[in-house]
Every structure is written in structure tokens, then in C-alpha cells.
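J.: have a look at this prediction, sequence included:
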Amino acid sequence: MNDVLFRTTGHAAHITLNRPKALNALTHEMVLRIDHALTEWEHDPAVETVVLTGAGERGLCAGGDIRAIHDDARHGDGTAAAAFWRDEYRLNARIARYPKPYVAVMDGIVMGGGVGVSAHGSVRIVTERSRVAMPETGIGFVPDVGGTFLLALAPGELGTFLALTGAPIGAADALLCGLADHFLPSAAAPSFVADLAGLPVRDALARHVQEPPPGQLAAGRTWIDDCFAAGTVEEIAKRLLAQDAPAADETGVTLLAKSPTALKVTLASLRRARRLGALERVLDQEYRVSRACLRSPDLVEGIRARVIDKDRRPHWSPPALADVTEADVERFFAPLGEHELGLAAPADTTGEVVW
């Protein structure tokens, strides 16, 4: 069975992630095949729109194939994971700059690498089934695939909240955070996709887009912005646990269950992403951080606890926030020399899709 399917209907070219039993998790081969298809369609005048969907009933994509990353980190030399990330991040940047409308139907679960192949698109659709998240700190990893770029742009400190806690959000909150553009009911998604064969994107949207059900984040903006504006993870946790809001206290408990190292590196990554600006610069930073994570015991342990053994009882090393020093964090951002991703070189580029 092909892990990713391609077809063209009318003026629309379709990418379908096709690993439903693995919740369409991305493999290196899938990334390469998608990139090849985008090259062909970019130069095909018959293709006016590219559409991304996921096979099965559960969601678009749960992320990258973290079992393969676990095995490479534990038993290999890290080159396979690094090669996967190199091509994946380049694909993320390509999607963001794609010259034709790139429509991502973010129905169901969309996490990690799934965000990377969807939320950088020019038209991002969510439904009442959407659950969007960057849950990396729970496996001893750090948000990547341009996730720190996207979350750094979210209003107030919502992006910091999502990056550190890995909390999944629904349609209205994805729209609020800038991770999606339009809502339509899940039942209308097939008709919307079919309409793209013959209609311009704006006309197809006009037929189906609706107002989403209410979200949850807006009601918590006061405590989220106050707590997550703190300069350290320790202070964020302290402020959360001191709040008079049950949701804040629960968030503090959730936060302290994550990898201490991943939390501190994630906060540093997000704050640096705000200063870096361009997506390509942020992806270059994420590549340094991801490669450094391969040398961190928490990545292997986090994947073991959540995916391999599924005991959900990771033993983080070091086990406490206080034990993670500034020098420990800084090592994750060390230059890679000839192994840099190099997307931002020789100069940053910007682009805007207009249709």
C-alpha cells in the first residue's frame, strides 16, 4: 500500500496521507514523494490548487514517525533522523512559499509534523473534529517543523502556552492562534474538496465556510498571558500554581510533568524565534535543536514511555527544572558548521500567495 496517494481532479491536485493505522504519521519517503509532486505541479499549468487530506477517520496526521527516530537515537548514529528532519523542514518551508494555493484540510488529529505539512499552507481548514497540537515536550523533544515560528506569532502568550504544555486545541482556538484560516463542518469537507476541481478557492470557500463553535482559550487569556509572560519556566509554573483559576492550577501540574530540559529549551526556542523573524531562520534554529535532542536522554525516554512501553511514566534526566542550567540549554543552539540546514542562506526570502 502506498503511504501517500496523488491524483488530479479537474484543476486540483490532491495529496492524501495514507497510513491510517499509524494516524498518517510521516515517514522520510512520504516527505520526499510529496516534495517531488509539488515540483511537478508547480510547473503544470493545468494544476491551479493543491489539496492535502488524510486517509481514515481519525485525523490528518499525528506527526513524524517517532518510532524510527527513537530507534535511530537509541541504536543508530542519528544520521537517519537528521536526514529526515532536513528534508521535512525543507518541505515545510516550501509549502509556506508555494506559488499556488495550498489547501490543508485539518480534520481530526493534527499534531507535530502534521502541523508542519498543513499550517504553513495558504488555506487552512479546520472542522469541529480538529485537534491541533504541538505535544513535543511530553516526549522530551521541542516543537519543530516551523512550529516555534507559528506559535511565536500567536496573540499574547497563547503560543508559549501551547508550546510548553502541548495542549490540543479545537477549531475556534486554532483560528484565534493563527494556525488555521477557515471553519467548515466535517460533513461538508468532501463537498468542499470536490468543488476545488472546478472552482477558484475563494468561491469554494464561500459555499461552505461557517462560524466555528466557541473555543476555550479566549476565556483564559488573562491568566495565560500573565503566567506565560514570565522569563523562566520555573516562574511560569509558580505563577500558574498561585492563580485562583482551577484551569491555571491544572495547567501548572501538567507543565511540571513534562521534560524539564525540553521545557527550558522550548521556551528559549520560542523567544528566539520571535527575534529571528523569517520562517527559514527559525527552521535553521529548529534543526540545530532537533539534532541536539538526539543526544539528550529525554527523547529516547519520552518516546519509550509514551509510544513503546506506553507506561506514561518517563524518568527525565535531569528530573527537575532547577537541575537544567543555562549552559545546558545553550548547548542545544550550538552551530552545526557544515551540517547546518542553511535555509536562510544566503539571504532570507519572503513570499505571499495571491489568487
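T.: Arrived safely.
J.: CA only for contacts and neighbour counts going forward, please
T.: Will do.
J.: specify the local secondary structure of F332.
T.: helix (DSSP: H, G, I helix; E, B strand; the rest coil).
J.: I'd say W355 and P99 touch.
T.: No: counting by CA atoms under 8 Å, W355 does not reach P99; the two are 9.6 Å apart.
J.: between these two, which one's more packed in?
T.: Higher neighbour count among W355 and P99: P99, with 17 against 10, using other CA atoms under 10 Å.
J.: part of a helix, is the more buried one?
T.: No: counting by three-state DSSP, P99 is not found in a helix; it is coil.
J.: assign a three-state SS to the nearest residue to it once chain neighbours are set aside, would you?
T.: Among residues not flanking P99 along the chain, V353 sits closest, at 5.9 Å (CA to CA, 6 or more residues apart in numbering). Of the three states, V353 takes coil under three-state DSSP.
J.: measure V353 to Y102 for me?
T.: Distance of V353 to Y102, computed by CA to CA, to the nearest Å: 9 Å.
J.: go on, E280?
T.: Distance from E280 to Y102, by CA to CA: 18 Å.
J.: take this one as well and set it beside the first:
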Amino acid sequence: MSGHEDAVLATVEGRMGRITLNRPRALNALTHEMVRRIAAALDDWEHDPAVESVVITGAGERGLCAGGDIRGIYEDARGGGGDASAAFWRDEYRLNARIARYPKPYVALMDGIVMGGGVGVSAHGSVRIVTERSRVAMPETGIGFVPDVGGTYLLALAPGQLGTHLALTGATVGAADALLCGLADHFVPADRLPELLKALATRAVADVLPSFVCEAPPGELGAHQEWIDHCYAADTVEAIVNRLLENGAPGAKAAAESILAKSPTALKVTLAALRAARGLGPLEAVLEQEYRVSYAALSAPDLVEGIRAQVIDKDRTPQWTPTTLTEVTDDDVARFFAPLGDRELTLATGDSPQEVPW
């Protein structure tokens, strides 16, 4: 097998189809070929009566998946015209929608780091399990990008303005806060995951889960929801930042400082995308919008600059264009939502996401 194929291990273990993301040195970051391999495994198992559930895990000790392979996106956007990245996103977003409507239980073990594209291959599943080691985030604004892989759909469904807070700051949350925000369903201690996998190989998911699920250690967001809901309800990013700075809560000031370090364009597009997502309906419609936004980002300066600063040169000092929120016009934002004509991503809306009894 080639190295690309080894990056996703698809095995049948008893009654369970198991997908293992197998690039531990890259924190299991997703490549286009990995997306294709996951989709192929789902195809193989959908009509196989011997496979009763699908489980996705990450190799190594650090996490399920740190996101898409943004180094590849950087090289493509700089020198390849962005075609390879656009093709990657088309297949990735199709996979995200497929996972949400998969007819068999799709169990995601969201242990360790689960960010960006890692959220896309886990948080649309029907059974999403976090542990005390889980670190879940959509940190795209920090690289001049916008939450994708259905992230704006998921965050728009979070209670109050919690999703807006996570989208703009890119903040990382632990197990309890992931549960609170609707990004996960159950808490299982990390040391019980091997035992859980063994049980899923022999018994139905609904029969297995009750003996493993525990109460998560306390989170943080619930205690802050009052100021989060007030501050992030403002109409613009500038007004949100002003409310945060005026609020007085230590967390509010830290959130404002975090936001002000992010790409001004990405922040404004993110807020617009998140609020539009609430009225778009099914996941597929939101993914279609996200594709327009992602496609536009390929030809905007901040994505390449953000990846350069965070991943390539690692100087952590991106030079955003424009440099301030007030310089980003409504027309600048609207450009990200412009129809793409024959380049549009068009996803058929299938059956409703599976209703699960646990």
C-alpha cells in the first residue's frame, strides 16, 4: 500500500467498521486522498449487513484530527491557482454531509485535539464522544479563513451566542463545553476508550453506551453565558468588540483581545456566514454557502498570509489586509458570498439525519 492509503486505515472488527486517521506526526491532518478513502469506506460498509456501526478514531496520543492540511492549501493558493484546494473542499464538504445522513450509527471518538476539518469528520456523526482530553475548536479566523466543514451550521445551533463566541475567537473548549454547545453527545473517560471499542465490535451501539457514559468534568462557558449572549448579540464585529471591552468581566476583555488579533476580513465574513446559516435550513445549504466563502478566500490575501504566519514561518505576526475592522466594507464581505455559476457546490438533501435513541 502507498503512504497515502496508509494515512487512513479502514478495517472491519467484528460488527464494527473502523476508520483510523493515521498521520499521527501531522496530528492526523486531512489530505484530499484521506477524504476520498473515508468516503470509499463508507460506501463499502453502507450496504454490508455485517457492518452494524462505523467508528472513527485518530492514531497516536494527541488527537483525532487537527484539521485540513493547510500547508498544502498555502502552496496551492500561492502557486497553483487554488484549483486543488477547491477540489479538496468539494469532496470534503460532500463527506461532511454524507456523515450527517449516514444510515448506520457513526461513532466519533473525539479524544484529544479535534479542530477544523477534524470537527467536520466527527461532529456531524450520530454518536459523538468526548473525553477529559478533548480540545475542540474552529480556529479558522486566526489563519484568515472562515469556519467551514459545516462549522457555521453547528455553531449557529449552539445555545444563545456561544457559537458566535467560538467562531470569532477560535477558542478551544473541553468536553463539558463541547456538550453544552451541541458539538458532542456523550462523555467517556479516555482510559475506557479501548474497552469501548472492544464492546462495539460485538454489540449494538445503543446497548454498549450506557455502561460507558459518565458526567463530564465541569466546563467554563456556562458561567460566562450571560455576558457572551449580551456582547455577541450586537450587529457588527466592531460593536461586539466594544461591548466586550466595556463589559468588565475578565473573560470578556480576553475575548476582545483575541478577536482583535484575528483577520478583520475573516471576522466580518464569519459573522455574516454564521447569521445567514441560521436561516438556510439543512446542513447541505450551509455547506454550499461555505464553499462559496472558501472559494473566495483562495483569492483573498489573508488566507495565504495567515497560514504563512502560523504554520510556514511561525512568526505569529500576520499582516492582515485590510488591517482594521473599519476598513472592511460591506462590499468586501459580499464578495465572499457571490454565486459561483457552474463552479457551485450542489448537494442533494437526502433523508433527515438519523434519529438515534440514546
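T.: Alright, I've got the coordinates. These numbers were taken from a predicted model, which means no experiment stands behind them.
J.: need the counterpart of A334 of the second structure in the first structure.
T.: Here A334 of the second structure is matched to E330 in the first structure, going by TM-score structural alignment.
J.: then S122 of the second structure?
T.: Per TM-score structural alignment, S122 of the second structure is aligned with S118.
J.: secondary structure element for the residue nearest to its match when sequence neighbours are not counted?
T.: Once flanking residues are discounted, S118 of the first structure sits nearest to A104: 5.1 Å by CA to CA, 6+ apart. For A104 of the first structure, the host element (DSSP states H and E) is strand 102-106.
J.: that strand against the second structure, how far on average?
T.: With mean CA distance after the TM-score superposition for the first structure, strand 102-106 of the first structure departs from the second structure by a mean of 0.1 Å once superposed.
J.: what's the spacing between that strand and its chain's center?
T.: Remark: strand 102-106 of the first structure is offset 14 Å from the chain centroid, using CA atoms, centre = their mean, to the nearest Å.
J.: where in the second structure does it fall?
T.: Using TM-score structural alignment, strand 102-106 of the first structure pairs with 106-110 in the second structure.
J.: count of residues packed around Q216 of the first structure?
T.: 11.
J.: for the residue nearest to S118 of the first structure, give me its contacts.
T.: V51, L52, T53, S118, A119, G121, V123, R124, I125 (CA atoms under 8 Å, 6 or more residues apart in numbering).
J.: hang on, the earlier thing: chain center to whichever helix or strand comes after the strand holding A104 of the first structure, what's the gap?
T.: Toward the C-terminal end, the helix or strand that comes next after strand 102-106 of the first structure (DSSP H and E) is strand 109-111. When distances are taken as CA atoms, centre = their mean, strand 109-111 of the first structure is centred 8 Å away from the chain's centroid.
J.: average offset between strand 109-111 of the first structure and the second structure?
T.: Averaged out, strand 109-111 of the first structure is 0.1 Å away (mean CA distance after the TM-score superposition for the first structure).
J.: which strands and helices lie in contact with the helix or strand that comes right after that strand?
T.: Following strand 109-111 of the first structure in sequence order, the next helix or strand is helix 113-116 (DSSP H and E). For helix 113-116 of the first structure, the helices and strands in contact under the criterion 3 or more CA pairs under 8 Å, 6 or more residues apart in numbering; DSSP states H and E are strand 59-61.
J.: the second structure: matching residues for the strand it packs on?
T.: Going by TM-score structural alignment: strand 59-61 of the first structure matches residues 63-65.
J.: now the second structure: which of the contacts of A104 of the first structure match?
T.: Among the contacts of A104 of the first structure, the contacts conserved in the second structure (both residues aligned by TM-score structural alignment, their matches' CA atoms under 8 Å) are V51, L52, T53, S118, A119, G121, V123, R124, I125.
J.: quick one, helices of the stretch 1-150 of the first structure?
T.: Secondary structure of the stretch 1-150 of the first structure by DSSP state H, counting those that start in this stretch: the helices cover 28-42, 66-75, 79-96, 113-116, 147-152.
J.: of the ones you listed, which is nearest V233 of the first structure?
T.: helix 147-152 (16.3 Å; CA to CA).
J.: can you check which part of the second structure the very next helix or strand once past the closest one sits on?
T.: Remark: after helix 147-152 of the first structure, the chain's next helix or strand is helix 158-165, criterion DSSP H and E. Using TM-score structural alignment, helix 158-165 of the first structure corresponds to residues 162-169 of the second structure.
J.: with the first structure superposed, average distance for the matching stretch?
T.: Relative to the first structure, stretch 162-169 of the second structure is 0.4 Å off (mean CA distance after the TM-score superposition for the first structure).
J.: ok, residues contacting that stretch?
T.: Taking CA under 8 Å, 6+ apart as the rule, stretch 162-169 of the second structure contacts 137-141, 147, 152, 154-157, 171-172, 181, 221, 225, 228-229, 232, 255, 258-259, 262, 267, 270-271, 274.
J.: try 7 Å
T.: M138, T141, P147, L155, A156, C181, I228, Y232, A255, S258, I259, L267 (CA atoms under 7 Å, 6 or more residues apart in numbering).
J.: show me which residues of it are buried.
T.: L162, G163, T164, H165, L166, A167, L168, T169 (16 or more other CA atoms under 10 Å).
J.: make a markdown table out of those and add distance to P194 of the second structure.
T.: Shown next, in a markdown table, are these (distance: CA to CA, whole Å):
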| residue | distance to P194 of the second structure |
| --- | --- |
| L162 | 32 |
| G163 | 32 |
| T164 | 35 |
| H165 | 34 |
| L166 | 31 |
| A167 | 32 |
| L168 | 35 |
| T169 | 34 |
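J.: ok now stretch 87-102 of the first structure, how far from the chain's centre?
T.: 14 Å.
J.: oh, I was asking about stretch 137-152 of the first structure
T.: For stretch 137-152 of the first structure, the distance to the chain centre is 6 Å (CA atoms, centre = their mean).
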